[in-house]
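Novice: the following block contains a protein sequence and its predicted model.
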Amino acid sequence: MSELVRTYGRGLTALFVGLIVAWIVGLILVPQIRMIERAFIYEDRGGETAMLALEIDRLYTEKFKLEQRLKAGEGSGGGSGLPSPSLTPSPTPAPSLTPSPGLTPSPGLTPSPGGAGGGLSAAERVGAEARIGELNAQIAELEAQEDTSSGEAGMKESYSLDNFTTMSAVHVEIFVMTLLYALCVTVLCFLICYPVAYAAATMQSEEKLTLLMVGLVIPYAINELLRIFSWVMILEKQGILNWLFDALGIISMDAGEGFRFVASNGAVFTVMIYAYVLFMVFPIYNTIDTLDKNQIEAARDLGASVWKIHTRVVIPHAKPGIAVGSIMTFMLSAGSIAAPEIVGRGLHPDWFSQLIYRRFFEADSWNQGSAYSVALLVACVAFILVNMAIFKVGIRDIAK
């Protein structure tokens, strides 16, 4: 601290320290602590509140269909060519809290035997508008009940492990498979990046080294999402790769043939390796670059094979860089949402990061989403510890 004061003065030093403390506390510690706390708060959403939500959804669906029928009738000028339901008004039913097994027509929407050819008559239009008014009244009433129920007893919160223990077997399987996928990406990334890092560290020509580094860095001048979408353009059924196969006569795209590469996790692995390659290359390169090249020459002079030179000389020296690269690649892969969500969405097995996103923003279950996030965080921390144990490196070695 005294050295900082001598270099920058008291004012700038206080500003730097204040910004660092605000960053650590405000952007790291507080959000993480809050997320961990929410992970252990279980929200009981069962009972009457859940039934009310189901009934409200059903009424909204019915209302939407009626509104679409009215718009279709206006647009077609009285002729849709589709069987039309009878839109005669029905008595207002009492709100039912029994969930519908399906989207069955409401009492006033039974099929009309003579409605196959025309649009909406004036009577049917009046009936539809009356039914929409009834639905609006029912929805307002049920939403008021839902608000009351949620405030009083519908959303009971308590500290427990239920957010973790209620994780379904399917979600547990996705969690385990995501860790395996991230491990596969890490291993593949190492196998690709180690030769590149070794070649860069032992390259004699500065010009060639510069060209290699520029070639590695230039793709990162493009936004990550654009890089992912560029791979989608390559791997899709109508993409560049299938176009190349078509040009070579392997397939006929005009006949509808083509490989849908995005329908597998292999495509996701490819995109992730491309996206995170620098996080593996540079740590390994930095450590190999500090190796005394005379050790490699001495091993060659003593008759060591290429395999032994790497396993006995280079890799032991590069262990801190390999550990850092593995940690960063694994963490980024396990938590990635863009690649698995964009590349062949719905065509390959889900990743756990997609489940976390859905818990937060689709199911509106932030506490369970926090629990899923904490589970992934714990798994990643465990990987870091195991990784450091395997490579026999400590924090000091990694920081060098």
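Specialist: Thanks, I have it. Numbering: from 1, shown residues only.

Novice: C-alpha only now, for contacts and for neighbours.
Specialist: Will do.

Novice: show me which positions of the lengthiest helix in the chain end up buried.
Specialist: In the chain, taking DSSP state H as the definition, the longest helix is helix 169-202. Judged by neighbour count using 16 or more other Cα atoms under 10 Å, the buried positions of helix 169-202 are 171, 174-175, 177-179, 181-183, 185-187, 189-190, 193-194, 196-198, 200-201.

Novice: same check on stretch 19-35?
Specialist: The neighbour-count check on stretch 19-35 (16+ other Cα under 10 Å) flags M35 as buried.

Novice: following the longest helix of the chain, which helix or strand comes up?
Specialist: Following helix 169-202 in sequence order, the next helix or strand is helix 206-217 (DSSP states H and E).

Novice: got the buried residues for that following helix?
Specialist: L209.

Novice: L59 and V170, how far apart?
Specialist: 31 Å (Cα to Cα, to the nearest Å).

Novice: same question for Q295.
Specialist: For Q295, the distance to V170 - Cα to Cα - is 52 Å.

Novice: and F64, by the same measure?
Specialist: Distance of F64 to V170, given as Cα to Cα: 33 Å.

Novice: with E129 instead?
Specialist: Plainly put, E129 is 44 Å away from V170 if you go by Cα to Cα.

Novice: what residues does the residue nearest to F175 when sequence neighbours are not counted make contact with?
Specialist: Spatial nearest neighbour of F175, excluding adjacent residues (Cα to Cα, 6 or more residues apart in numbering): F352 at 5.3 Å. By Cα atoms under 8 Å, 6 or more residues apart in numbering, the contact list for F352 reads H171, I174, F175, T178, A334, G335.

Novice: want to compare, so here's the second one:
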Amino acid sequence: MTFNYLNLVGNAELIKQLNYAIIYRLIVQQAPLSRIQLAEVSQLAPASITKITRQLLKNKLIKEVDAQQSTGGRPAVSIQAKFSYYQTIGVQLSRSHITIELYDLGGRSLMSEVHPLTIFTEQEVQQYLISLLKQFIENHSKKIKRLVAISVVLPGLIDSQRGIVRYTPHIQVKAWPLAEMLRKEFNVTIYLGNDIQSLALAESYFGSTQDVEDSILIRVHRGVGSGVIVNQQLLTNHNQSACEVGHIQVDALGERCHCGNFGCLENRVVNDAIERRAIQMIEQGYPTKLTLDACHIANICQCANQGDELAIKLVKDAGENLGRAVAIMVNIFNPQRIVLAGELTKSPQILLSAVNSALNALSLEDLRKNLTINCSSLNDRSAIGAFALIQQALFNGSLLMTLFDDYN
């Protein structure tokens, strides 16, 4: 029998990373904590806590604060996370614009810019994005002292592990190695992810699903996307994707979808579909305050909130169709919370009532007993989903190890 020392070394490094990750996450989420409390909660030896906190202090990731009240003996010093020393950049590459935001390590937005996207080939977008990032860093150089990571999220099929864009609906790509290109240009750690999955992760870190283990986020915009969190971890598969909710069939007699199927959810609830239906019904003579010139989704939601019957019907129909898809996901995943995002949520009471009506009719009662459904508390047009990938890397320890290597 041969003994593989390389595996031992690898395992030791992984254990070190996970231990640092546990302590850092505890400090971020539960501070202030003393070293004694960290040892009790993490079940790591006090000597290990001392070593880990010493390294985190050295790298300006945590700080000691006023001593806690002592009941006798030497007072315990509290520890908190220090977010301001390092900076990160989050990028949302949507179908029509590029949002670039500067964040500290606590997810606080320090600066934000939005630029239009009017070019749609891989090489052109890459050059444009790099030039925008260079200009952003130059413009805000006084705030960017120690840039440690750039994260980019966009719609489509994203191979996060390899940093490759396999498919995105608005850019002509062919295994686009975007992460590698950005790493060469900026010499920092690069993260790449799907925008909706990343938004689900952001909701679990900073939004309305922080207090639950299992949740689903569904965002309705030009398409319908979803992200599933199980045991506070983003659910992905071998193809870096999961839960293509937009192509669940909700109407067998519905119109043909671009995917080839009939009556897909996407065809019934996206902004364009609701706006087209509103125009058709106005032209057919339905009484409404809506006009053909102002028939966009924001106006539809506003009129629905004001009691306009046609607008209410449009939002309610979309909510019922969304509820049919939600019921399927509840039956499969049994989440504790479902969060809805997108412009349609600007009419929350009507929307949630319709979703719950369909859900109650189509899902198992035992699976929805403790389920809550609400609208997102985050700005889904910001780059907070991109920062969530950086937070994930801090919480699993991989970015912590990189910081130790780069700044020691």
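Specialist: Structure received. Please read these numbers as outputs of a predicted model, since none were measured by experiment.

Novice: just give the TM-score of the two.
Specialist: After superposition, the two chains reach a TM-score (TM-score structural alignment, normalised by the length of structure 1) of 0.25; 169 aligned residues with a Cα RMSD of 7.2 Å.

Novice: quick one: contacts of the helix or strand hosting A339 of structure 1?
Specialist: A339 of structure 1 is part of helix 338-342, with elements assigned from DSSP H and E. Here helix 338-342 of structure 1 makes contact (Cα under 8 Å, 6+ apart) with L225, I228, F229, V232, V268, V271, M272, D350, W351, Q354.

Novice: between these, which is nearest A323 of structure 1?
Specialist: Checking the contacts of helix 338-342 of structure 1 against A323 of structure 1 by Cα to Cα gives M272 as the nearest, at 18.3 Å.

Novice: mind checking the SS state of that closest one?
Specialist: Using DSSP: H, G, I helix; E, B strand; the rest coil, the secondary structure recorded for M272 of structure 1 is helix.

Novice: my guess is it contacts A334. True?
Specialist: No: taking contacts as Cα atoms under 8 Å, M272 of structure 1 lies outside contact range of A334: 10.3 Å.

Novice: would CSV of the contacts of F352 of structure 1 with distance to I20 of structure 1 be doable?
Specialist: Shown next, in CSV, are the contacts of F352 of structure 1 (distance: Cα to Cα, whole Å):
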residue, distance to I20 of structure 1
H171, 38
I174, 37
F175, 34
T178, 33
A334, 27
G335, 25
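
Novice: measure stretch 22-42 of structure 1 end to end?
Specialist: Start-to-end span of stretch 22-42 of structure 1 (Cα to Cα) is 30 Å.

Novice: name the nearest of the contacts of F352 of structure 1 relative to M388 of structure 1.
Specialist: Using Cα to Cα, A334 comes nearest to M388 of structure 1 of these, at 17.9 Å.

Novice: from K156 of structure 1, how far off is the spatially closest residue to the closest one that is not a sequence neighbour?
Specialist: Once flanking residues are discounted, A334 of structure 1 sits nearest to A182: 5.2 Å by Cα to Cα, 6+ apart. With distances taken as Cα to Cα, A182 of structure 1 is found 36 Å from K156 of structure 1.

Novice: tell me which helix or strand M331 of structure 1 sits in.
Specialist: Per DSSP H and E: helix 315-334 holds M331 of structure 1.

Novice: show me where structure 2 has helices.
Specialist: Using DSSP H, helices in structure 2 cover 5-30, 35-42, 46-58, 122-139, 178-186, 195-206, 265-269, 271-283, 297-305, 309-333, 348-362, 365-368, 384-395, 398-406.

Novice: make a markdown table out of these and add distance to I150 of structure 2 and mean neighbour count.
Specialist: Formatted as a markdown table, those follow (distance: least, Cα to Cα, whole Å; neighbours: other Cα atoms under 10 Å):
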| stretch | distance to I150 of structure 2 | mean neighbour count |
| --- | --- | --- |
| helix 5-30 | 20 | 16 |
| helix 35-42 | 30 | 16 |
| helix 46-58 | 21 | 16 |
| helix 122-139 | 10 | 15 |
| helix 178-186 | 8 | 16 |
| helix 195-206 | 14 | 26 |
| helix 265-269 | 31 | 25 |
| helix 271-283 | 31 | 17 |
| helix 297-305 | 32 | 21 |
| helix 309-333 | 32 | 21 |
| helix 348-362 | 34 | 19 |
| helix 365-368 | 39 | 14 |
| helix 384-395 | 8 | 25 |
| helix 398-406 | 12 | 15 |
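
Novice: so which of these gets nearest A67 of structure 2?
Specialist: Ranking the helices of structure 2 by distance to A67 of structure 2, with Cα to Cα as the measure, places helix 35-42 first at 11.5 Å.

Novice: for the closest one, packing partners?
Specialist: Counting by 3 or more Cα pairs under 8 Å, 6 or more residues apart in numbering; DSSP states H and E, the packing neighbours recorded for helix 35-42 of structure 2 are helix 5-30, helix 46-58, strand 77-81.
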